[in-house]
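**Q** Quick one, structure for this:
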Amino acid sequence: MLIEQFETGSGGFVWENLQPDALFSKVQFHVYAAFDMQIGAEWNGSQFVNHYNRIYYVESGKAELQFTDRVLIMEPGYLYLIPPYQLLSHTALSKLSFKWVHFQASLNEGLDLFMLFGKPCRVKCPLPDDTSIQFDTLIQKMMIKRPSAALERQSLLLNLLLPFMHIFDDTSQQSKHLLHPSLVSCLSLMNQQVVNPPSLITLAEAANMSPEHFSRKFKATFNVSPKRYMLHKQIALAKQRLLRGAESIDRVAESCGFCDIFHFSRTFKKETGVTPSAFRREYDVRRLLKPKN
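**A** Here you go, the predicted structure:
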């Protein structure tokens, strides 16, 4: 739909319409999960990658977030934004009380706003009490399935994101924050073809690079090789199918692009630490979500 720049009303009244933002008008925000967590030394994960964005807000305690190129200390009074596909290890340094939300900020073809523009960062929380209340309200709204609650969740998420938006406010600087414009086309291709991953040559051609240059640039940007990026997406898809519990493991392997169940089981265990059948037993959705009397 074409938005007219100027419009006229009765009595000679003329106004200028605000035009859609070239970037943010395309973003679709969605909240996946939100929780208030108290945890200790067991909060210790090594070298993993997630496909969603995260915001952490620490109320007490201390932890360390270690990325390939930086370390962030989690401590009270700060908000932390972690874009998707960041290789991360985390360690609780003391008993930790923090609130968190997982969300998407999708553009097109499965791309994410913060995947394209962001690096892990933290900001001083301007209004800690308000932030805590916003998180509490968001957590409560996760239990409500009405469409109005979806709008409320999105509104609360946007408020939590506001302290991080300084990187977008200076439009002359946006191109500097765009981490990899030359990789957008190949990322779209990879997100579209998870089950039948495109070859390295195909991806390099989409990025208009040689395969060697493409591999180096991709790994420098995402801290992971193109092959492992695609493997992570296949494993993530397999996890979802295993959690649903309806398909046989053979069928899950086939539907996620693995040549046979032996290759799938070996790869899945290497990536997750457990076999597909053990993963399904440990995270039995029907058991875990069964209402308690």
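
**Q** going forward, measure contacts and count neighbours with C-alpha atoms only.
**A** Noted.

**Q** for the stretch 51-200 of the chain, what spans make up the strands?
**A** Counting by DSSP state E, counting those that start in this stretch, one finds strands in the stretch 51-200 of the chain at the ranges 53-60, 63-67, 71-74, 78-82, 88-92, 96-106, 121-124.

**Q** How about Ser225, nearest residue that isn't a chain neighbour?
**A** Nearest residue to Ser225, sequence neighbours excluded (C-alpha to C-alpha, 6 or more residues apart in numbering): Lys219, at 4.7 Å.

**Q** One more, so I can put them side by side:
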Amino acid sequence: MNPIRKQLIENNPFPFDLVYQNTKQPEHELPDHFHDGYELVYVYKGLGRFFIGSTFYDMREGDLFLLPPNTIHRAFPDEREPVTSTALFFGPLLMKWAGDDAYSPIRCFEIARKKSIYKMELAGAVRSQVEELLGRMHHERVHQSFGYSQAIVIHLLHLLLCLNRHSFTSDPSLGEAFALMPKWMKEILPYIDQHLTGPIGLSHLSTKASVSPPHFSRVFKQWTGMNVTDFILSKRIVMAKEQLVTTDENIEVIASHCGFESTSYFYKTFKRITGITPTEYKKKYRV
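**A** Predicted coordinates:
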């Protein structure tokens, strides 16, 4: 299954949404998906796993996850103790008036993407502050008193400032789930990220991992929820989306850079996954 492009806020004049203290059973969670906006997930209680990019993280009380735009992810709540969390979504437009050359409110997301570390473990005063600010945004959104949208932006900027001041732990714990992952899986996921532009596939990757193709395929899907082909394809589309809006390269060059054999196949695949053509995407999201 290809990851779903979930539209939440992009056509909203006030690009903000909040799903407050929600508890989901495993069968109600979305499959692999990504958004064009920013997402923040804070865990109040419960257990689970969170697949983000190419890594599995444990989900526990006090954990906070930062999901930059176009980051493939999927939550796996524990069946007996499902996670209760708040998911916050906002678009880049909400941040355009904030910050200056020395400070960016979305710096924490930029660091998460650069380091491929999407989890923060909160405790003490920082955790209390995050919970309070999420509660205030929920209150403003529900009651919609005069100036509520401005109040939400103020609380959101305060929250991001709090997170930017709170450094990532030097060695984030990936938890028991990651510890149980086969060594070759831990090595092959970053290898895929580093070789998306080349001709990689099941045969090549299984040889690299020194396991049989059937075993590789079975274990890979068990841990990622996707088959090898769909996983690689999804990663390439995410790479293409970023290049479409951040470079001046033409679409043919981008298709080649992202590992697509032909421009026509790139167009067809891009539209099937995102709902629009590469040209339309570039016009819509190019700043």
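
**Q** Would you format the strands of the stretch 51-200 of the first structure as JSON lines with mean neighbour count included?
**A** As requested, these are exported to JSON lines (neighbours: other C-alpha atoms under 10 Å):
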{"stretch": "strand 53-60", "mean neighbour count": "21"}
{"stretch": "strand 63-67", "mean neighbour count": "18"}
{"stretch": "strand 71-74", "mean neighbour count": "18"}
{"stretch": "strand 78-82", "mean neighbour count": "22"}
{"stretch": "strand 88-92", "mean neighbour count": "19"}
{"stretch": "strand 96-106", "mean neighbour count": "21"}
{"stretch": "strand 121-124", "mean neighbour count": "15"}
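
**Q** Phe29 of the first structure: which of the ones you listed is closest?
**A** In terms of C-alpha to C-alpha, the element of those nearest to Phe29 of the first structure is strand 96-106, at 4.5 Å.

**Q** so where is the longest helix along the first structure in the second structure?
**A** Identified as the longest helix of the first structure according to DSSP state H is helix 226-244. The alignment of helix 226-244 of the first structure onto the second structure (TM-score structural alignment) covers residues 228-246.

**Q** average gap between the matching stretch and the first structure?
**A** Once fitted to the first structure, stretch 228-246 of the second structure is off its aligned match by 1.3 Å on average (mean C-alpha distance after the TM-score superposition for the first structure).

**Q** Check the offset of that stretch from the chain's centre.
**A** Remark: stretch 228-246 of the second structure is offset 13 Å from the chain centroid, using C-alpha atoms, centre = their mean, to the nearest Å.

**Q** buried set for that stretch?
**A** Taking 16 or more other C-alpha atoms under 10 Å as the basis for neighbour counts, the residues of stretch 228-246 of the second structure that come out buried are 228, 231-245.

**Q** Find the nearest non-adjacent residue to His155 of the second structure, please.
**A** With sequence-adjacent residues excluded and distances taken as C-alpha to C-alpha, 6+ apart, His155 of the second structure is closest to Leu133, at 6.0 Å.

**Q** nope, Gln66 of the first structure is what I meant
**A** Nearest-residue entry for Gln66 of the first structure: Ser89, 5.1 Å, with adjacent residues in sequence omitted and distances by C-alpha to C-alpha, 6+ apart.

**Q** before we move on, back to that, tell me which of the strands of the stretch 51-200 of the first structure approaches Phe214 of the first structure most closely.
**A** Each of these was scored for nearness to Phe214 of the first structure using C-alpha to C-alpha, and the closest is strand 63-67 (21.9 Å).

**Q** who's in contact with the counterpart of Lys208 of the second structure in the first structure?
**A** Aligning on TM-score structural alignment places Lys208 of the second structure opposite Ala206 in the first structure. With contacts defined as C-alpha atoms under 8 Å, 6 or more residues apart in numbering, the neighbours of Ala206 of the first structure are 185-186.

**Q** what are the ranges of the helices in the second structure?
**A** Assignment of helices within the second structure using DSSP H yields the ranges 107-115, 124-143, 148-165, 175-180, 183-194, 202-209, 213-224, 228-246, 251-257, 263-274, 278-285.

**Q** Kindly reformat those as TSV containing distance to Ile52 of the second structure.
**A** Putting these into TSV (distance: least, C-alpha to C-alpha, whole Å) gives the following:
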stretch	distance to Ile52 of the second structure
helix 107-115	11
helix 124-143	21
helix 148-165	19
helix 175-180	12
helix 183-194	11
helix 202-209	20
helix 213-224	9
helix 228-246	12
helix 251-257	23
helix 263-274	18
helix 278-285	23
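
**Q** Provide a list of residues in contact with Met111 of the first structure.
**A** One correction, residue 111 of the first structure is Leu, not Met. Leu111 of the first structure makes contact with 184, 187-188, 191, according to C-alpha under 8 Å, 6+ apart.

**Q** hmm, back to that, and the residue nearest to His155 of the second structure, how far from Leu156 of the second structure?
**A** Counting by C-alpha to C-alpha, to the nearest Å, the separation of Leu133 of the second structure from Leu156 of the second structure is 8 Å.

**Q** okay, those two: which has more neighbours?
**A** Neighbour comparison, Leu133 of the second structure and Leu156: the larger count goes to Leu156, with 23 against 19 (by other C-alpha atoms under 10 Å).

**Q** measure that one to Leu30 of the second structure for me?
**A** Distance, Leu156 of the second structure to Leu30 of the second structure, using C-alpha to C-alpha: 25 Å.

**Q** next one: Trp184 of the second structure
**A** 27 Å.

**Q** same check, this time on Asp58 of the second structure
**A** Here the criterion is C-alpha to C-alpha. By it, Asp58 of the second structure lies 18 Å from Leu30 of the second structure.

**Q** of these two, who's got more company?
**A** Counted by other C-alpha under 10 Å, Asp58 of the second structure and Leu30 do not tie: Asp58 has more neighbours, with 20 against 14.
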